[in-house]
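Student: Next input, structure requested:
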Amino acid sequence: MSPSDTSQPRRYSRITVIKLLLPSLLGIFIFFVPITLSGHTTIALDHMVTGARSLLGEGSGLYAMAMIIAGGFYPLLSGTWRESLTSGVFTVLKLIGIPVAGMALTGWGPDFLHTPDMLPFLFDKLVIPVGLIVPIGAVFLALLVSFGLLELIGVLVQPVMRPIWRTPGRSAIDAVASFVGSYSIGLLITNRVYIAGHYSAREAAIIATGFSTVSATFMIIVAKTLDLMSVWNTYFWLTLLITFAVTAITVRLPPLATMDDTSEDGEPVAAKAPTLSASVALNFKEGLLMAISILPSIMSVGLAGLLVAKYTPFFDWVGWLFYPFVAIWGLEEARQLAQASAAGLAEMFLPALLMGDAGFVARFAAGVISVSGVLFFSASIPCIVSTRIPLSVGRIVIVWFIRVALSLLLAVPTAMIVNAIG
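Tutor: All right, here's what the predicted structure looks like:
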């Protein structure tokens, strides 16, 4: 055999490695490397979204309105509103989101809805950025999730998955994919694997309530709302660490610990990486569907949550249950943070919205809670209820309470350390 023959397999191997490595490295750069443009330092994806909004100008509001209308009517056109009572209820809430968004866009309606902390805040500071960042982010998430990076992470952490989180090795990929991708897609995958018998009821419930949190693109909105982009990498990785640490504890407590744990426990067969164009197209489609699904719910449920938080004592009452978990650290804004954390049950952005003017420690902790709580009624809870995973709303709320309490215990001292280090 000639030297050229012996070197051929090695050359093709290098090409394959490069094809897998370059997209992943580009994805890491876009999501995690801060760059400075026009005196503003943030990650590349945030710069892209800012540029897209500048190009759209006044049209950004019309774009968001179109997405909300599409999201409101999509369940009716696709027939998903018939799947369950919960699906039907949230279809109604999405439809309500259309006239609410119309009021935000036109200025029509009662004056108290147009105060800066109500409809203008929801529409301008939340809905428009989310409507842009989710589809744009989904395109670049393809670089992170489709070319071997997640599988590599999954292989590396397989030995620790069952001892720590009591789930099989394959769930490592589900866990990381949900965190850097989409909780809705993550839940669909988990549901399929559960129906196939490869996850037990307990394992599927652990993944759904502990790993299927909001994506990195949503975390950027939270960080921007709380003015945390200057510490983006610190915030992102510590939030990931706290989220998974809380999950490791909740899996050992009722109601998750008492669920059925029988399964075939099969492992997946590795699949060939898709082409870049196919992966980008698929992720963009999923990003659009996710955006139109969440935007009308943000307008209706988010507004309801803000109204309840501002004009009723409900979250104040619930917040007192969380107060000891914050007060133990001596934080001056303990009561406000506890009550804002309680509001996260309605919508994951509410803790960030309510704590936007607080001190650094309270803002950082609120940013962690918004993500590590995982469960909220405007999106993730109805997604879980619509699957075959045997989790009732009551069980989900109990898990949410445990998660928020534990998250506060960890997030507040972590934020104090970050603040001390500077």
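
Student: all contacts plus neighbour counts: C-alpha atoms, from now on.
Tutor: Will do.

Student: elements contacting the host helix or strand of W320?
Tutor: Secondary structure from DSSP states H and E places W320 in helix 314-327. In this structure, helix 314-327 packs against helix 276-311, helix 334-343, helix 393-421, with contacts taken as 3 or more Cα pairs under 8 Å, 6 or more residues apart in numbering; DSSP states H and E.

Student: switch the cut-off to 6 Å
Tutor: Contacts defined by 3 or more Cα pairs under 6 Å, 6 or more residues apart in numbering; DSSP states H and E place helix 314-327 against helix 334-343.

Student: what's the helix or strand following the helix it packs on in contact with?
Tutor: Moving toward the C-terminus from helix 334-343, the next helix or strand (DSSP H and E) is helix 350-354. When contacts are defined by Cα atoms under 6 Å, 6 or more residues apart in numbering, helix 350-354 is touched by residues 340-341, 343-344, 366.

Student: just how off-centre is helix 350-354 within its chain?
Tutor: Helix 350-354 sits 15 Å away from the centroid of its parent chain (Cα atoms, centre = their mean, to the nearest Å).

Student: same check, this time on stretch 202-222
Tutor: With Cα atoms, centre = their mean, you get 5 Å for stretch 202-222.

Student: Over to stretch 35-42?
Tutor: 25 Å.

Student: Do me a favour and get the end-to-end distance for that stretch?
Tutor: Terminal residues of stretch 35-42 are spaced 6 Å apart (Cα to Cα, to the nearest Å).

Student: In it, which residues are buried?
Tutor: Using 16 or more other Cα atoms under 10 Å as the test for burial, stretch 35-42 gives T42.

Student: next one: stretch 280-291
Tutor: By 16+ other Cα under 10 Å, the buried positions in stretch 280-291 come out as 280, 283-284, 286-291.

Student: now stretch 17-32
Tutor: Buried residues in stretch 17-32, counted by 16+ other Cα under 10 Å: 19-21, 23-24, 27-28, 30-32.

Student: for the chain, what spans make up the strands?
Tutor: Using DSSP state E, the strands of the chain run over residues 34-37, 40-43.

Student: another one to check against the first:
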Amino acid sequence: LIMPRIPPLSRKMNTYVTEEADDINEEVPDEHNIFTYGYAQAVKRGSKAKGLTDFFKQGGQNILDMWMGVAPIVMALGTIALVIAEFTPFFTWLGMPFIPLLELMQIPSAQAASETILVGFADMFLPAIIGASIESEMTRFIIACLSVTQLIYMSEVGGLLLGSKVPVNLTDLFIIFLERTIITLPIITLVAHLLF
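Tutor: Okay, the predicted model is just below:
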């Protein structure tokens, strides 16, 4: 609800990727409501399907393209990020500005939790790996929820977005990651305080 209304996403053109798609009319005719029109459009689109064999063939091609194009990037970035996180103080330094915020939100083990906040940009599972030794269940809950809601991980989603026709660059992705972190952290912390 919030992200599309703030930069950098709010500054992106509201157009389709292909020029042919720009001619699509999304207005709902008077004789339909949004649900009946959506159903009619789905049936119309389904009638153009070539069959079950072509469906699985095209799906298999898409899967292979993803595996061959994205898997090496995922493994390389994930490994590099894990090495940096485990053997250097890099993410500790990056997390230091978050310590006062986490302490203000009364999150136990704020210093240990701060190290996991920005490491999520590299890979979704790194915060859980780094935060596994934290004793507080509440802090581990916050770390786990935050790592999922941050959504932009360079080892997976970020690599896919940069390789797609979606008009975002690395700077946009990092800004989106930070915004999602800042927006979801207070919500997750509030839920954690209610649960624990």
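
Student: re the thing from before, max pairwise distance over the contacts of helix 350-354 of the first structure: which two?
Tutor: Greatest spatial distance among these (Cα to Cα): A343 and A366, at 11.0 Å.

Student: Those two: who's more crowded?
Tutor: Set A343 of the first structure next to A366 and count neighbours by other Cα atoms under 10 Å: A366 wins out with 34 against 29.

Student: Next one: that one from S263 of the first structure, what distance?
Tutor: Distance of A366 of the first structure to S263 of the first structure, computed by Cα to Cα: 37 Å.

Student: How about I153 of the first structure?
Tutor: Distance from I153 of the first structure to S263 of the first structure, counting by Cα to Cα: 24 Å.

Student: Give me the distance between the residue nearest the centre of the second structure and E179 of the second structure.
Tutor: When Cα atoms, centre = their mean is applied to the second structure, the residue found nearest the centroid is L151 (1.8 Å). Distance check for L151 of the second structure against E179 of the second structure: by Cα to Cα, it reads 11 Å.

Student: What of L9 of the second structure?
Tutor: Going from L9 of the second structure to E179 of the second structure by Cα to Cα gives 11 Å.

Student: likewise T116 of the second structure?
Tutor: T116 of the second structure is 16 Å from E179 of the second structure, by Cα to Cα.

Student: In terms of packing, which of the two has more residues around it?
Tutor: The residue with more neighbours, out of T116 of the second structure and E179, is T116; 25 against 18, by other Cα under 10 Å.

Student: counterpart of the more buried one in the first structure?
Tutor: Taking TM-score structural alignment, T116 of the second structure has A340 as its aligned residue in the first structure.

Student: Please report the distance of P4 of the second structure from T53 of the second structure.
Tutor: Counting by Cα to Cα, the gap from P4 of the second structure to T53 of the second structure is 38 Å.

Student: higher neighbour count, these two?
Tutor: Between P4 of the second structure and T53, counting by other Cα under 10 Å, P4 is the more crowded of the two (12 against 9).

Student: Tell me which residue of the first structure lines up with that one.
Tutor: By TM-score structural alignment, P4 of the second structure lines up with V251.

Student: Then F91 of the second structure?
Tutor: Using TM-score structural alignment, the partner of F91 of the second structure in the first structure is F315.

Student: With L102 of the second structure instead?
Tutor: Aligning on TM-score structural alignment places L102 of the second structure opposite V326 in the first structure.

Student: what about the closest residue to R395 of the first structure other than its chain neighbours, distance to S54 of the first structure?
Tutor: Excluding its sequence neighbours, the residue lying closest to R395 of the first structure (Cα to Cα, 6 or more residues apart in numbering) is P255, at 6.5 Å. P255 of the first structure is 48 Å from S54 of the first structure, where distance means Cα to Cα.

Student: What of R11 of the first structure?
Tutor: On the measure of Cα to Cα, R11 of the first structure and S54 of the first structure end up 45 Å apart.

Student: cool, and N191 of the first structure?
Tutor: Counting by Cα to Cα, the gap from N191 of the first structure to S54 of the first structure is 39 Å.

Student: Give me the more crowded residue out of these two.
Tutor: Shown here are N191 of the first structure and S54; by other Cα under 10 Å, N191 has more neighbours (22 against 12).

Student: Also compute the angle for the helix holding W320 of the first structure relative to helix 393-421, please.
Tutor: 50 degrees (axes from the mean of the first three to the mean of the last three Cα atoms, to 10 degrees).

Student: Measure the mean distance from helix 314-327 of the first structure to the second structure post-superposition.
Tutor: In the superposition against the second structure, helix 314-327 of the first structure averages 2.5 Å from its aligned positions (mean Cα distance after the TM-score superposition for the first structure).

Student: which residues sit against that helix?
Tutor: Counting by Cα under 6 Å, 6+ apart, 309, 334-335, 338-339, 342-343, 409 sit against helix 314-327 of the first structure.

Student: Can I get the residues you listed in CSV including distance to L76 of the first structure?
Tutor: What follows is the contacts of helix 314-327 of the first structure, written out as CSV (distance: Cα to Cα, whole Å):
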residue, distance to L76 of the first structure
A309, 31
A334, 43
R335, 42
A338, 38
Q339, 36
A342, 32
A343, 29
L409, 42
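
Student: Just name the closest of the residues you listed to V160 of the first structure, please.
Tutor: For the contacts of helix 314-327 of the first structure, the nearest to V160 of the first structure is L409 (23.8 Å; Cα to Cα).

Student: Could you check how far the closest one is from L306 of the first structure?
Tutor: Distance from L409 of the first structure to L306 of the first structure, by Cα to Cα: 25 Å.

Student: now I421 of the first structure
Tutor: From I421 of the first structure over to L306 of the first structure (counting by Cα to Cα), the distance is 34 Å.

Student: Could you check which of these two has the larger neighbour count?
Tutor: Taking neighbours as other Cα under 10 Å, I421 of the first structure and L306 compare with L306 leading, 21 against 7.

Student: end to end, how far does stretch 123-136 of the second structure reach?
Tutor: Stretch 123-136 of the second structure stretches 22 Å from its first residue to its last (Cα to Cα).

Student: Buried ones in that stretch, by neighbour count?
Tutor: 123-128, 130-131.

Student: I am finished for the moment; much appreciated.
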